[in-house]
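K.L.:
turn this into a model:
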Amino acid sequence: MSGPIKRSVMIAGHATSVSLEPVFWDALAEAAKAEDQPISALVARIDAQRIEHKDPANLASAIRVWLFERARAVR
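P.N.:
From the prediction side, this is the model:
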């Protein structure tokens, strides 16, 4: 298992750096493909949901949780 990889993602016209482990980048790419949208659009949607919370988690954590919940719902 390797450590986090930092990538730049566009959200609302701004580049944002996100650090995720390769398994999460792969899962995010699969989810974006399944929803027929770019990774940046999916991350923007996750970010919009994240900031609605009273005490939002950081973006990388929000992505991990979203992916976990998605995987659990598929079962």
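K.L.:
C-alpha only now, for contacts and for neighbours.
P.N.:
Noted.
K.L.:
name the SS class of the residue nearest to Ile63 when sequence neighbours are not counted, please.
P.N.:
Distance criterion Cα to Cα, 6 or more residues apart in numbering; nearest residue to Ile63, sequence neighbours excluded, is Ile46 at 6.6 Å. What DSSP: H, G, I helix; E, B strand; the rest coil gives for Ile46 is helix.
K.L.:
from Ile39, how far off is Ile46?
P.N.:
Per Cα to Cα, to the nearest Å, Ile46 is found 10 Å from Ile39.
K.L.:
rewinding a little: how about the contacts made by the residue nearest to Ile63?
P.N.:
Ile46 makes contact with 62-63, 66 under the criterion Cα atoms under 8 Å, 6 or more residues apart in numbering.
K.L.:
this one next, for a side-by-side:
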Amino acid sequence: MAGPVKRSVMIAGHATSISLEPIFWEALVQAAADLSLPLSALVARIDVQRIEADAPANLASAIRVWLFERALAGGVP
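P.N.:
Alright, predicted model coming up:
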């Protein structure tokens, strides 16, 4: 198990730093490829869903939850 890795992703025209463990980065990259989306577009999509929530979590948490829910659904977003 490795600790979080910080990466910068462009969302809505500005760079956003996100810290995720390598396994989550790998899953996020794979999900973007499965959906034929650039990584930044998938992160932006997850961010929109996060912002619309009643009690928005931070972006890294929202990504982890999105990936977990996707895995539970059998890889369907």
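K.L.:
most surrounded residue in the contacts of Ile46 of the first structure?
P.N.:
Ranked by the number of neighbours (other Cα atoms under 10 Å), the contacts of Ile46 of the first structure place Ile63 first, at 22 neighbours.
K.L.:
please identify the buried residues of whatever helix or strand that one lives in?
P.N.:
Using DSSP states H and E, Ile63 of the first structure maps to helix 59-74. Using 16 or more other Cα atoms under 10 Å as the test for burial, helix 59-74 of the first structure gives 59-60, 62-64, 66-67.
K.L.:
residues in the second structure aligned with it?
P.N.:
Taken onto the second structure by TM-score structural alignment, helix 59-74 of the first structure occupies residues 59-74 there.
K.L.:
which residues does the matching stretch contact?
P.N.:
Stretch 59-74 of the second structure is contacted from outside by 18-20, 24, 27-28, 43, 46-47, 50, 76-77, using Cα under 8 Å, 6+ apart.
K.L.:
could you report the neighbour count for the residue lying closest to Pro56 of the first structure once chain neighbours are set aside?
P.N.:
Nearest residue to Pro56 of the first structure, sequence neighbours excluded (Cα to Cα, 6+ apart): Arg50, at 5.7 Å. For Arg50 of the first structure, the count of nearby residues is 19 (other Cα under 10 Å).
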